[in-house]
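Chemist: Output the structure for:
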Amino acid sequence: MAGLRREELAPLAGVSVGYYTRLEQGQSPNVSDEVLDAVARVLRLDDDEVAHLHRLARVARTREKVRPEQLRPGIRLMVDSFTEAPAIAVGRRGDILAWNRLAHALLAPHWAFDGAEKPNFVRVDFLEPEFSRGLYVDWEQKARDDIAYLEGTLSRFPGDEGLTALIEELLTLSPEFRAMWTEHPVSNCASISRDYRHPDVGVMTLTAELLRTPDDEGQGVTIFQAEAGSPSAERLRRLAELVTATTG
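Modeler: Down below sits the predicted model:
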């Protein structure tokens, strides 16, 4: 219910105004799932937003520092094993930690494939707008999904100083990021269908599946796939042929 004041929302959720105020301020780390679900019902949150609310409520108040990200060799091997589909290993901050040739050709061909530094997809989308707005047919939705990705990571790793530095950088340099960040979009970002505009093969509709492991520390592997027999599948095949012809 948009526009509800605390004084109106708290009774509907069955809590006092004072308690709800402390909950908003993160001062009730032992809040029950029942209270969170009641608040979610009043706010009419969807499933992803409810899950995000529960994660925020469980954030450790100590905000312990997290270890630097290190790509596991098995994850790199998994990415390299895909030859007919773009695949990337992505870190909790949106850093591309590894990619295959097809993902490079699709997502950031203006970056060096074997370079020591690889792109951060959120930074590219907001700070390289000429490229990213050309790649994504619906750039605004992609941008909101980026922010939802960072929001979800921040709720899990509040002590990640690199993550907070990235967010502060984007808030400073990108008016679009600054405006969208205040909207707090929420999504699990696990399976998303999106239209990509490639200059060599045209528009492709691809589904990005994010695969995580129980001990991922925020890392995952994303595989981009087209529906079998579709025009997008044919265009993806043509892109793979171009990559092979170029790289040998």
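
Chemist: going forward, measure contacts and count neighbours with C-alpha atoms only.
Modeler: OK.

Chemist: Just to be sure, G159 is in a strand?
Modeler: No - counting by DSSP: H, G, I helix; E, B strand; the rest coil, one finds G159 to be coil, located in no strand.

Chemist: thought it was touching E64?
Modeler: Yes - if you go by Cα atoms under 8 Å, G159 and E64 touch, sitting 5.1 Å apart.

Chemist: More neighbours: these two, which one.
Modeler: Counted by other Cα atoms under 10 Å, G159 and E64 do not tie: G159 has more neighbours, with 19 against 11.

Chemist: and the gap between that one and A165?
Modeler: From G159 across to A165, the span is 11 Å (Cα to Cα, to the nearest Å).

Chemist: residues touching the spatially most central residue of the chain, list them.
Modeler: What sits nearest the mean C-alpha location of the chain, by Cα atoms, centre = their mean, is Y149, with 2.7 Å. The neighbours of Y149, taking Cα atoms under 8 Å, 6 or more residues apart in numbering as the test, are 94, 186-189.

Chemist: Alongside the first, I'd like the structure of this one:
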Amino acid sequence: MTSTGLRRDELAAFLRSRRARLRPAEVGLPEGVRRRTPGLRRQEVAQLAGMSIDYYIRLEQGRGPHPSRQVLAALARALLLSRDEREYLFRVAGESPPPSTGPSREVGAGLRHLIDAMADTPAYLVDASYEVLAWNRLATYFIGDLADVPPDDRNMVRWMFRWAATDTHWTDPEMLRFTRTSVADLRAAYGRYPHDPRLRRLVTELLGTSPRFAEVWAEHDVEERRPVVKRVEHPELGPLEFECRVLHVPETDQRMIVYVPEPGSPTQRAFRRLAEHAPA
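Modeler: Model prediction:
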């Protein structure tokens, strides 16, 4: 370790390991001729990061200069580093990691598989600002088929405050609690990501268009979502009752929302019937 906190050997080993795991197609490069070793070539990483091949080779050999924050950010982009990996890269280079500018909207393959595997349970994934990122077939019966909805209009909180003043949601104590805790969780995200433009636009929009949102927002409650019991009069399935369980995904600050019926209940049977007849 140097006096600046740079751990050259660890940085070199980390760069080599991250380069070796990538395939050219993952970064938009042709596979080309057969490669003697797995992963990208050094010159390809240097090209993607916008630096000289000599400079990058010296970093991988543990004898380069102290990389600047701009160089580290370029390497993180070139190597497709996750949030945790980017933070680690900065720390072994003796730098403080850059703050997260906004909620993560990347959906990992594992989460997608998990949501799809819940064949008889409605489930969907939202980011910290409640933008819906992924959903399974049963969820479309409750939130609609979002494949036909513009990405900028897939926000749960926006949907809530579009309900008409006469909507029965506003007289249901459980739904009111659900709405208030959603706004409190949104405010917590607003504090974590003060520079995210999409989150700021959402809050500004709702403050200007929904007096009810402005009233709840002004209470300054800050908390993460808790499960609530939802009772829904579904147009196809009739009366349903289930726990709306919110599962936090720590590494991305996302939430998986799952509609969990009581075992053996009419709602569970309805979900199973729906799953059997839902189009593939």
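
Chemist: Tell me how the two chains score on TM-score.
Modeler: Here the TM-score for the pair of chains, by TM-score structural alignment, normalised by the length of the first structure, is 0.62; 181 aligned residues with a Cα RMSD of 3.0 Å.

Chemist: Measure how buried the aligned partner of V260 of the second structure in the first structure is and give me the count.
Modeler: Aligned counterpart of V260 of the second structure in the first structure: Q225 (TM-score structural alignment). Using other Cα under 10 Å, Q225 of the first structure has 20 other residues around it.

Chemist: The one 10 residues further on now?
Modeler: Burial measure for R235 of the first structure: 19 neighbouring residues, criterion other Cα under 10 Å.

Chemist: cool, the one 3 residues further on as well?
Modeler: Burial of R238 of the first structure is recorded as 14 neighbouring residues (other Cα under 10 Å).

Chemist: my guess is it meets V201, correct?
Modeler: Yes - at 6.9 Å, R238 of the first structure and V201 qualify as touching, with contact defined as Cα under 8 Å.

Chemist: would you list every one of the helices in the stretch 1-150 of the second structure?
Modeler: 8-21, 42-49, 53-60, 69-78, 83-92, 109-117, 140-143 (DSSP state H, counting those that start in this stretch).

Chemist: In the first structure, what stretch matches the third one?
Modeler: Taken onto the first structure by TM-score structural alignment, helix 53-60 of the second structure occupies no residues there; it is unmatched.

Chemist: Can I get the buried part of the contacts of Y149 of the first structure as one PyMOL selection?
Modeler: Only the buried entries of the contacts of Y149 of the first structure go into this PyMOL selection, using 16 or more other Cα atoms under 10 Å:
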select buried, resi 94+186+187+188
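
Chemist: Checking the contacts of Y149 of the first structure against the second structure: which ones persist?
Modeler: Contacts conserved in the second structure for these, using both residues aligned by TM-score structural alignment, their matches' Cα atoms under 8 Å: 186-189.

Chemist: Which one of the residues you listed is nearest to E49 of the first structure?
Modeler: V186 (5.7 Å; Cα to Cα).

Chemist: SS state for that closest one?
Modeler: coil.

Chemist: repeat for the one 10 residues further on
Modeler: The three-state label for Y196 of the first structure, taken from three-state DSSP, comes out as strand.

Chemist: Correct me if wrong: it contacts L206.
Modeler: Yes - when contacts are counted by Cα under 8 Å, Y196 of the first structure is listed as touching L206 (7.4 Å).
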